[in-house]
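> Have a look at this prediction, sequence included:
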Amino acid sequence: MDQAYMTYREIRIAENKKRRLKIVRRQRFLVGAVIAILAVIAAFIASTLVTEARSEAVKYKYYTSVTVHSGDTLESLADKYITEDYRDHTSYIREVCGINNLEDADSIVAGECIILPYYSEEFKK
């Protein structure tokens, strides 16, 4: 309708309707922007978690029985079986002594079997 033929009340109603439409459009735009920002943040967090999960490989602790040969020491056996999961040779040898009830690291004898721990990323049944 042409404004020339509208009453003051009709003009005011039409302007209020336009103003309400602008407000609704602005609200829809803001809701869409917030949803888009939340989607980007969720995607970033998900990709970060997936990347961290892939970088940290699961390691399983196993034990093996080893027969001590002449000339073997716990240091030489530790060199073969130790992994980066242990802080140093001393902590590994201390654990081996605890598992095998050894008084000290020099008390192994050729011919006896001892249990040695090791870590592996492979799951064995």
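Yep, that arrived. Note that the coordinates shown come from a computational prediction; the quantities given were computed from them, not determined experimentally. Numbers count the residues shown, from 1 in each chain.
> Only C-alpha atoms from now on, for both contacts and neighbour counts.
OK.
> where exactly do the helices run in this structure?
Per DSSP state H, the chain carries helices over the ranges 8-55, 74-81, 89-99.
> Quick one, which of these gets closest to I114.
Judged by CA to CA, the one of the helices of the chain that comes nearest to I114 is helix 89-99, at 8.3 Å.
> picking up where we left off before, dump the helices of the chain into CSV; add distance to Y63 as well.
Below are the helices of the chain laid out as CSV (distance: least, CA to CA, whole Å):
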stretch, distance to Y63
helix 8-55, 25
helix 74-81, 10
helix 89-99, 10
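> Mean neighbour count, the ones you listed: which tops it?
Scoring these by mean neighbour count under mean count of other CA atoms under 10 Å gives helix 89-99 as the most buried, with a mean of 16.
> what packs against that helix?
Counting contacts by 3 or more CA pairs under 8 Å, 6 or more residues apart in numbering; DSSP states H and E, helix 89-99 packs against helix 74-81, strand 113-120.
> again, only this time at 6 Å
If contacts are counted by 3 or more CA pairs under 6 Å, 6 or more residues apart in numbering; DSSP states H and E, helix 89-99 sits against no helix or strand.
> report the angle between the axes of it and strand 113-120?
Put simply, helix 89-99 runs at 130 degrees to strand 113-120, going by axes from the mean of the first three to the mean of the last three CA atoms, to 10 degrees.
> another one to put next to it:
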Amino acid sequence: MLESTVAAIRPLDEAAMTTARELQGRLTKPAGSLGALEPLSVRLAGLAGTCPPPLPDQAAVAIFAGDHGVHAQGVSPWPQEVTAQMIGNFLAGGAVVNAFARQAGASVTVVDVGVATPLSATPPDPA
């Protein structure tokens, strides 16, 4: 699978990227107002070779959650327990990312990559 994936990689399609930039310039919004989404849309068009790029058949959102561990040193105002609370909200479907995912028909998966607080096996009620 890795070999076939690597073999399928090709250079970005410059024509599709130009079309995407032109499309961004025609939209009724201030230039740059969508932040990182604008260059991302151009890159996705380049990767797909067409503008607009096709939507994935099975959209998915992955949230990789881990603690920073620097609250005690005053670097962050939020203690590590907040990470677990946020994960609970993601799992319960109560976060903004969940609303966006529902709108797009995407699944949401949370991956624990280093959360110090033990996580509950049962998601909390978002209400």
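Looks like it came in fine. Please read these numbers as outputs of a predicted model, since none were measured by experiment.
> Work out the TM-score between the chains.
Superposed pair, TM-score by TM-score structural alignment, normalised by the length of structure 1: 0.22. Supporting alignment: 54 aligned residues with a CA RMSD of 5.4 Å.
> Of all the helices of structure 1, which one comes closest to L116 of structure 1?
Closest to L116 of structure 1 of these is helix 89-99 (CA to CA; 6.1 Å).
> could you give the angle of the closest one to helix 74-81?
Calculated by the same axes, to 10 degrees, helix 89-99 of structure 1 forms an angle of 100 degrees with helix 74-81.
> Y119 of structure 1: which of the helices of structure 1 is closest?
When the helices of structure 1 are compared by CA to CA, helix 74-81 sits nearest Y119 of structure 1, at 8.6 Å.
> Can you tell me how far T64 of structure 1 is from L74 of structure 1?
Plainly put, T64 of structure 1 is 14 Å away from L74 of structure 1 if you go by CA to CA, to the nearest Å.
> scratch that, I41 of structure 1 is what I was asking about
The gap separating I41 of structure 1 from L74 of structure 1 is 52 Å, by CA to CA.
> Near the residue lying closest to Y63 of structure 1 once chain neighbours are set aside, how many other residues are there?
Closest residue in space to Y63 of structure 1, ignoring its immediate chain neighbours: P117 at 4.3 Å, by CA to CA, 6 or more residues apart in numbering. Counted by other CA atoms under 10 Å, the residues lying close to P117 of structure 1 total 17.
> Check the gap between P117 of structure 1 and V24 of structure 1 for me.
Computed as CA to CA, the P117 of structure 1 to V24 of structure 1 distance reads 68 Å.
> L116 of structure 1 too?
For L116 of structure 1, the distance to V24 of structure 1 - CA to CA - is 71 Å.
> cool, I13 of structure 1 as well?
16 Å.
> Next: I114 of structure 1.
To V24 of structure 1, I114 of structure 1 is 77 Å away according to CA to CA.
> same thing with K18 of structure 1?
10 Å.
> I115 of structure 1 too?
For I115 of structure 1, the distance to V24 of structure 1 equals 74 Å [CA to CA].
> where do the strands sit along structure 2?
Per DSSP state E, structure 2 carries strands over the ranges 60-65, 107-112.
> Tabulate those (TSV), appending distance to M17 of structure 2 and mean neighbour count.
TSV is the format used below for those (distance: least, CA to CA, whole Å; neighbours: other CA atoms under 10 Å):
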stretch	distance to M17 of structure 2	mean neighbour count
strand 60-65	24	13
strand 107-112	28	14
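> Which one of those strands lies nearest to A7 of structure 2?
strand 60-65 (24.0 Å).
> and the closest one with strand 107-112, angle?
Per the same axes, to 10 degrees, the angle that strand 60-65 of structure 2 makes with strand 107-112 is 20 degrees.
> And strand 60-65 of structure 2, what does it pack against?
strand 107-112.
> what sits against S65 of structure 1?
For S65 of structure 1, the contact set (CA atoms under 6 Å, 6 or more residues apart in numbering) comprises I114, I115.
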